[in-house]
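Undergrad: turn this into a model:
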Amino acid sequence: MTPAPLLNASFAVQLHVATVLPAAILGAFLLARPKGTSLHRLLGKIWLALMVVTASSTFFIHSINLVGGFSPIHLLSAYVLFGSWQAFAAARRRDTAAHRGHVAGMYLGGIVVAGLFTLLPGRLMHTSLFSEVSLWQAAVTVTLLAVLLIAATILSVRQGRLFGRSKSSKRLA
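TA: Purely as a prediction, here's the structure:
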């Protein structure tokens, strides 16, 4: 593992990584904890702000240049910006089902799925994390990480934690 590729990356990439890593951790914490508490509301606002900065920063990153400097990942960024507004608006109007749906979609799509794609060979995060290991070791590590994330998501859904089917989840404001 070496931080050199990240340290030599553009400011937009550094900002993206600096906001997406705490968003990933904070988002997992929020999804696992009781919903509707004052702590949930405070940390949720911080998480949404991190997601907006993360998504916005991608519009200045053009490493996969398919159409006019943009790639399919930029569609996901647009979804996260739209979803952030929708999640906030749903929370304000106390529409817990819509709020949960937008937040879960942004976390799973914007952090988990997009995060796994950053670990593919040739990508900056792959180079930073796996530069000193073989391609085989990196592939096994990424596969195990994907399996763990998918299993954790399925378990959270089954236990009602991801979509908050507990008493405290009915109270959003």
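Undergrad: going forward, measure contacts and count neighbours with C-alpha atoms only.
TA: OK.
Undergrad: mind checking the SS state of the nearest residue to Leu135 once chain neighbours are set aside?
TA: Leaving out its chain neighbours, the residue that sits closest to Leu135 by C-alpha to C-alpha, 6 or more residues apart in numbering is Pro121, at 7.8 Å. What DSSP: H, G, I helix; E, B strand; the rest coil gives for Pro121 is coil.
Undergrad: identify the residue nearest the residue nearest to the spatial centre of the chain in space, chain neighbours excluded?
TA: The residue lying closest to the centre of the chain (C-alpha atoms, centre = their mean) is Ile111, at 2.0 Å. The shortest distance from Ile111 to any non-neighbouring residue, by C-alpha to C-alpha, 6+ apart, is to Ala24 (6.2 Å).
Undergrad: ok, now Ser131?
TA: Nearest non-adjacent residue to Ser131, counting by C-alpha to C-alpha, 6+ apart: Met1, 6.0 Å away.
Undergrad: please give me every residue in contact with Ala23.
TA: Counting by C-alpha atoms under 8 Å, 6 or more residues apart in numbering, Ala23 makes contact with 47, 50-51.
Undergrad: this one next, for a side-by-side:
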Amino acid sequence: MSLAPLLDASLAIRIHAFSALAALALGAVQLAAPKGTLPHRAVGWSWAALMLTVALSSFWIHEMRWIGPFGPIHLLSLFVLWALPMALWHAHRHEAALHAKGMTGLFYGGLVLAGLFTLWPGRIMNQVVFGG
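TA: The predicted structure is shown next:
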């Protein structure tokens, strides 16, 4: 395991990856912690900011191109940019079940599942975890 491939990557990739890793760690804490508390709200806003950073930074990453400069990661990013405000809106309206469903979906789909795809051979995170 070596961070060298990630540290040698473009700034957009570094921002994207380190924000995603931070969101993964913070999200795991958030899922395990008590809900509806002041710390839950504070950590939640931090997590939402990280997810926004992950989604937006992806638009400067063009490693996998399908249509012009865009690839499958950009579809996921568009979904996050829609789903994140929706989940926050549900929290604002005290619709706890919808808020929980949205945030849990973003965590598992937008971070865990997407993160597994970064381990695909030839990808930078594959080189970080398994070596080049």
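Undergrad: where does the TM-score land?
TA: In this superposition the chains share a TM-score of 0.96, using TM-score structural alignment, normalised by the length of structure 2; 132 aligned residues with a C-alpha RMSD of 1.0 Å.
Undergrad: is it true that the residue nearest to Leu135 of structure 1 touches Ser128?
TA: No. Using C-alpha atoms under 8 Å, Pro121 of structure 1 is not in contact with Ser128, being 10.6 Å away.
Undergrad: in structure 2, what stretch matches the lengthiest helix in structure 1?
TA: Secondary structure of structure 1 per DSSP state H: the longest helix is helix 135-158. Under TM-score structural alignment, helix 135-158 of structure 1 has no counterpart anywhere in structure 2.
Undergrad: so what's the residue count around Gly102 of structure 2?
TA: Applying other C-alpha atoms under 10 Å, we find 19 other residues in the vicinity of Gly102 of structure 2.
Undergrad: how about the nearest residue to it, chain neighbours excluded?
TA: Closest residue to Gly102 of structure 2 apart from its sequence neighbours, by C-alpha to C-alpha, 6+ apart: Ala87 at 5.1 Å.
Undergrad: ok, back up a step: distance of the residue nearest to the centre of structure 1 relative to Pro121 of structure 1?
TA: Distance, Ile111 of structure 1 to Pro121 of structure 1, by C-alpha to C-alpha, to the nearest Å: 18 Å.
Undergrad: which element follows the helix or strand hosting Gln86 of structure 1 toward the C-terminus?
TA: Assigning secondary structure by DSSP states H and E places Gln86 of structure 1 in helix 72-92. Once the chain leaves helix 72-92 of structure 1, the next helix or strand it forms, by DSSP H and E, is helix 96-105.
Undergrad: buried residues in the helix or strand that that following helix is followed by, which are they?
TA: As assigned by DSSP H and E, the chain's next helix or strand after helix 96-105 of structure 1 is helix 114-117. Buried residues in helix 114-117 of structure 1, counted by 16 or more other C-alpha atoms under 10 Å: 115-116.
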